[in-house]
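Trainee: model the following, please.
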Amino acid sequence: MESKAGCGPDPGPGIPSSPWRWHPRDVTAAAAACTVQLAVAGTVWFIVRATVTDDYDRPVAVLGPLCLLLLGPPAVAAAGLLQAVLLPLPAVAFADWSARRHGVPAWRPGVLAAMALGALWAVPCALLGAGFPAAWAWIAAGAVLPLLAVAYYRRREARRGSPYPGRSIWFHAFAQSALLVPAAVGVMAVATATGVLREYEPPEPTAARLTGAWEGPGEAVVRLDRGGRAAVTAVPDAIDGEPCDGTGTWSLDTSGHRDRVILDVKGCGSGAEWLISGTADRPELVLSVGDPDAGDLRIFVRAASGSLVADGRTGRLLPAPPGA
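Mentor: Presented below is the predicted three-dimensional model:
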């Protein structure tokens, strides 16, 4: 029998009337749809991030693609189930319960429930730095495909006259992912080739533009003077990460595919390579501490005017105290 929702058959008498209990078919359909959209969205996000952000000249881990291939599908499926439990399934159950209890078209309370739950889950995203309206819109939009999938499999089950096998629903989801994920890769490749998605290009500043003071984590400061003189304060050693002070020399190396600053400071290592990153308007100096291929990155930015003061006793440059 068609429900008042106008978007799917009545779930049937076997479904509990409580909005807090879900039919196994609806759980499978919503989780499978969430898995498909997460696989596609994750692929697009990964490609965009790898294209437009700096990899700091680090090699790709040999086992990375293999681990992604083996662990990716079950991890995405688990994430899809979690997403289904957090948003579309409560919305579907509340819509069915409201339609039966109040005799209203089920799509109305379903939409309201999805919007309300989207707003609820957008709050922690906003606290983490994402804009609330954008987070709300994206989260609520993520419920559309699972809700449509639930309605679709309800109709299919009604036509069959028997329960729809959960393994068939998951087979459909994996088949769709096998088609849509490569399609997403192809679309992103075209976007990159045509310039719609621009690849990251590191800045190439001159030696004159690099002179001045650079601030890093904590009290770490690097000062690059004209004439090739350098001084560092609380800068980590590139080998063991221990902070050190000293004076020495610096030079700009443009011989490789990425420009670097070579810093020679007594007691802080000889020939430490600082990668030039950031943008042309906001360049950064990046030091890799420990393993060159997987060490900790310490990022230094140009010190703002008045952000550093000289210690009266030692002459070291230190971050200015608050309110100074």
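Trainee: make it CA atoms for all contacts and neighbour counts henceforth
Mentor: Will do.
Trainee: can you pull out the strands in this protein?
Mentor: Taking DSSP state E to define them, one finds strands in the chain at 212-215, 221-224, 229-236, 243-253, 260-265, 272-278, 283-289, 296-302, 308-310, 317-319.
Trainee: by contact count, what packs against the last one?
Mentor: Contact analysis of strand 317-319 by 3 or more C-alpha pairs under 8 Å, 6 or more residues apart in numbering; DSSP states H and E lists strand 308-310 as its packing neighbours.
Trainee: same thing but at 10 Å, please
Mentor: strand 212-215, strand 221-224, strand 229-236, strand 308-310 (3 or more C-alpha pairs under 10 Å, 6 or more residues apart in numbering; DSSP states H and E).
Trainee: same question for the first one.
Mentor: Based on contacts counted as 3+ C-alpha pairs under 10 Å, 6+ apart, the elements that strand 212-215 packs against are strand 221-224, strand 229-236, strand 283-289, strand 296-302, strand 308-310, strand 317-319.
Trainee: got a markdown table for these, with distance to W214 and mean neighbour count too?
Mentor: Output for those, formatted as a markdown table (distance: least, C-alpha to C-alpha, whole Å; neighbours: other C-alpha atoms under 10 Å):
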| stretch | distance to W214 | mean neighbour count |
| --- | --- | --- |
| strand 221-224 | 5 | 24 |
| strand 229-236 | 9 | 22 |
| strand 283-289 | 8 | 22 |
| strand 296-302 | 4 | 18 |
| strand 308-310 | 10 | 15 |
| strand 317-319 | 10 | 20 |
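Trainee: could you also give me the structure for this next sequence, so I can compare it with the first?
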Amino acid sequence: MTLDDRINTFSELGLYLQNYTDSKDLSSNFSQKLTNIIRQAEIQNAWFTQDQVHLSIAAWAKALTKKQLRNWLTPYKISAMPKKDVAVIMAGNIPLVGFHDFLCVLILGHKVIGKLSSNDNLLLPFMAEELIKIHPGFEDKIVFTNDRLPKFDSVIATGSNNTARYFEYYFKDKPHIIRKNRNSLAILNGTESKTELEALGEDVFRYFGLGCRNVSKLFIPEDYDVDDFFKAMFKFKDYIHHHKYANNYDYNKAVYLMSSVKLLDNGFLLLKEDKQFSSPIGTLFYEKYTSIKELEITLRERHEEIQCTVGNEDFTEVNFGQTQNPKLSDYADGVDTLEFLIQH
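Mentor: Next comes the predicted model:
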């Protein structure tokens, strides 16, 4: 397959996903099968509600166009290169979280050996099956395994800080990208509009806050009126009706109250003052700042803990409401996956 073949195949898959998202052709075989897979995914993993999976599919439908793919690939030197077998150990915290690595490997013509999380092992194999239907040349380029990884040339592994230590030891003799825990932050200065704050709610609540690009920590001025934030969050109040979210919210609230921790609570989201970045489900940490310049320096020093930063400051890179709509060139942990695969 040529690069054009691969771009055309992924863009055709994107068109199928767009038609599904737009409800243009729900009677097609593709749509019926995808609907069934989405239902199975929710049964297997209650965090993967149909609404949340649809959000992920809509994001990929928007990204997988010929124009977007070509613009993404243009800066790279993708001439003839040795084809490699690339192992990809995927997380399962949000729907299709491993698709970007899957795309990166295949768009360069390499073979992907995917080790799926048990939390998300239905959606990506479906996408792979459809790619092969569009272009059979992908058939010998895609392998999924639940067992020990077969022979491979390089590896991309995503996990926690604990599993990263294991990965770094186990894969020390192979070219690798090892991803650890990261969190996303939002910086408020009190001038945000209601629209911007409501958009921030998307960054906090989408995928129930389980993604590394979900905002888990707020930085606010000393005199910030939290009521403005809570009012903007009201449109997300129905999240409390999801049983797993509600259980986490109730549990964390009980633990904090038994420990006499001061909380701000609107009935479906807890705000806790805390210097840590990683907050539990149903909770958002916050920290007050007195100097935006000092805050910028602090965050720069802790950049390895941060996935992305939301806000209107000069040093924030993501607009409100956009953390879960990354561009193809927004690489996890800031490591250029395509460049790694080209060089290694």
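Trainee: now what about the TM-score between them?
Mentor: Once superposed, chain against chain, the TM-score is 0.25 (TM-score structural alignment, normalised by the length of structure 1); 130 aligned residues with a C-alpha RMSD of 6.5 Å.
Trainee: okay, the helices and strands packed on strand 317-319 of structure 1 in a markdown table with distance to F171 of structure 1 next?
Mentor: A markdown table is the format used below for those (distance: least, C-alpha to C-alpha, whole Å):
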| stretch | distance to F171 of structure 1 |
| --- | --- |
| strand 212-215 | 54 |
| strand 221-224 | 57 |
| strand 229-236 | 53 |
| strand 308-310 | 61 |
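Trainee: looking at those strands, which is nearest to P65 of structure 1?
Mentor: Comparison of those against P65 of structure 1 by C-alpha to C-alpha identifies strand 229-236 as nearest, at 32.2 Å.
Trainee: now do that closest one against strand 260-265, angle only.
Mentor: Interaxial angle of strand 229-236 of structure 1 relative to strand 260-265 (axes from the mean of the first three to the mean of the last three C-alpha atoms, to 10 degrees): 90 degrees.
Trainee: strand 229-236 of structure 1 packs against which elements?
Mentor: When contacts are defined as 3+ C-alpha pairs under 10 Å, 6+ apart, strand 229-236 of structure 1 packs onto strand 212-215, strand 221-224, strand 243-253, strand 260-265, strand 283-289, strand 317-319.
Trainee: between strand 283-289 and that strand, find me the angle.
Mentor: In terms of direction (the same axes, to 10 degrees), strand 229-236 of structure 1 departs from strand 283-289 by 50 degrees.
Trainee: three-state assignment of I113 of structure 2?
Mentor: Counting by DSSP: H, G, I helix; E, B strand; the rest coil, the backbone at I113 of structure 2 sits in strand.
Trainee: for E130 of structure 2, see how far away it is.
Mentor: When distance is defined by C-alpha to C-alpha, to the nearest Å, I113 of structure 2 is 17 Å away from E130 of structure 2.
Trainee: swap in I187 of structure 2?
Mentor: I187 of structure 2 sits 41 Å away from E130 of structure 2, going by C-alpha to C-alpha.
Trainee: who has more neighbours, those two?
Mentor: Between I187 of structure 2 and E130, I187 has the larger neighbour count (other C-alpha atoms under 10 Å), namely 22 against 19.
Trainee: can you list the buried residues in stretch 287-298 of structure 2?
Mentor: E287, K288, Y289 (16 or more other C-alpha atoms under 10 Å).
Trainee: tell me which of the residues you listed is nearest to Q52 of structure 2?
Mentor: Nearest member of the buried residues of stretch 287-298 of structure 2 to Q52 of structure 2, counting by C-alpha to C-alpha, is E287, at 29.0 Å.
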